[in-house]
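[1] Would you be able to build a 3D model of this:
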Amino acid sequence: MKIKIVVLLLCMSVLACKNDNHENASETKSETEIGFDSAKWKTRQGQEFPYRAQMLDDLVQSKKLKGLKKSEVLNLLGEPTRTDKNYMFYEVNRDKIEFFTLRAKTLVLRFSPEDMVEAVLIHG
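    From the prediction side, this is the model:
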């Protein structure tokens, strides 16, 4: 009997998990993504950055950041959400419930000793 209850609870929890795939398979890339725009990247509405998620792929794939100096990055992207030694972190989006963060996506830039972008990473 206990095994049946455990199996039932396991099945219910699996079915309750959210599927991150797009519900509409015909949705095209152009409907969800936009080209990188420095002014839109810097736009902040309250605690959110409404355009960053849509521009992230274009920004990373264009390789605009690789080799830039810190001052050039600051001019292009604005002030980072946080910094740590040779890293700059730009919050892209954050899913929250009340005060708890469920999921966050961050653009991470790693700088060389010469203060040039040597790696562009996406965390989350």
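
[2] From here on, just use CA atoms for contacts and neighbour counts.
    Noted.

[3] Could you pull out the strands in this structure for me?
    In the chain, strands defined by DSSP state E lie at 82-84, 87-97, 100-111, 117-123, listed in chain order.

[4] Reformat these as JSON lines; add distance to residue 35 and mean neighbour count.
    Listed next are the strands of the chain as JSON lines, based on distance: least, Cα to Cα, whole Å; neighbours: other Cα atoms under 10 Å:
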{"stretch": "strand 82-84", "distance to residue 35": "24", "mean neighbour count": "11"}
{"stretch": "strand 87-97", "distance to residue 35": "15", "mean neighbour count": "17"}
{"stretch": "strand 100-111", "distance to residue 35": "16", "mean neighbour count": "16"}
{"stretch": "strand 117-123", "distance to residue 35": "17", "mean neighbour count": "16"}
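
[5] next up, for comparison:
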Amino acid sequence: MRLSLLLISLFFLNVACKTDGKAPSNPSESARASETVFDHEKWRVKEGRSYPYREQMLNEVVYSDTIRSLSKVELLKLLGEPDRSQEGHLYYTITKTRLGFWTLHRKTMVVKLSDNDTIDWIKSHE
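    Model (predicted):
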């Protein structure tokens, strides 16, 4: 019984700690990847259940005065439909780590709209 619990625990530990295997071979590649300029086409790319480019563009969207000055209609044209919207908030999934059906970690960009459909604030939430 103990052996089977140990094996199951090791299996889940291995699955949870598994990386995507795409680590950059040198630090300059890592710096370049984190400095991706916002591109609305790449922002909308979805591969399976993930958005491969959103994390690199997140800071540029969150801190962009140009994007903050857009209306809701203009924002939806630029970023596309949100993954979820609720009570004046738009939720865009940035990253999601899953273990089977369970979500272990999620990073989301939240856009709060004011009553006149302008952007009140944009924040990243983990």
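
[6] Any idea what the TM-score is?
    Comparison of the two superposed chains (TM-score structural alignment, normalised by the length of structure 1) gives a TM-score of 0.74, and 103 aligned residues with a Cα RMSD of 2.1 Å.

[7] For residue 13 of structure 1, which of the strands of structure 1 is the nearest?
    Between residue 13 of structure 1 and the strands of structure 1, the shortest gap by Cα to Cα is with strand 100-111, which sits at 17.3 Å.

[8] which residues are in contact with stretch 73-83 of structure 2?
    Among residues not part of stretch 73-83 of structure 2, those counted as contacts by Cα atoms under 8 Å, 6 or more residues apart in numbering are 40, 43-44, 67, 90-93.

[9] Of those, which is the nearest to residue 102 of structure 2?
    Using Cα to Cα, the shortest approach to residue 102 of structure 2 within the contacts of stretch 73-83 of structure 2 belongs to residue 93, at 15.6 Å.

[10] Run through the residues that contact residue 94 of structure 1.
    Contacts for residue 94 of structure 1 (Cα under 8 Å, 6+ apart) come out as 48, 101-105.

[11] and if you look at residue 118 of structure 1?
    The contact partners of residue 118 of structure 1, taken as Cα under 8 Å, 6+ apart, are 66-67, 109-112.

[12] Return the residue of structure 2 aligned against it.
    Counting by TM-score structural alignment, residue 118 of structure 1 lines up with residue 120 in structure 2.

[13] same check, this time on residue 68 of structure 1
    Alignment note (TM-score structural alignment): residue 68 of structure 1 maps to residue 70 of structure 2.

[14] I'd assumed residue 118 was in contact with its match.
    Yes. Counting by Cα atoms under 8 Å, residue 70 of structure 2 sits close enough to residue 118 to count as a contact (6.6 Å).
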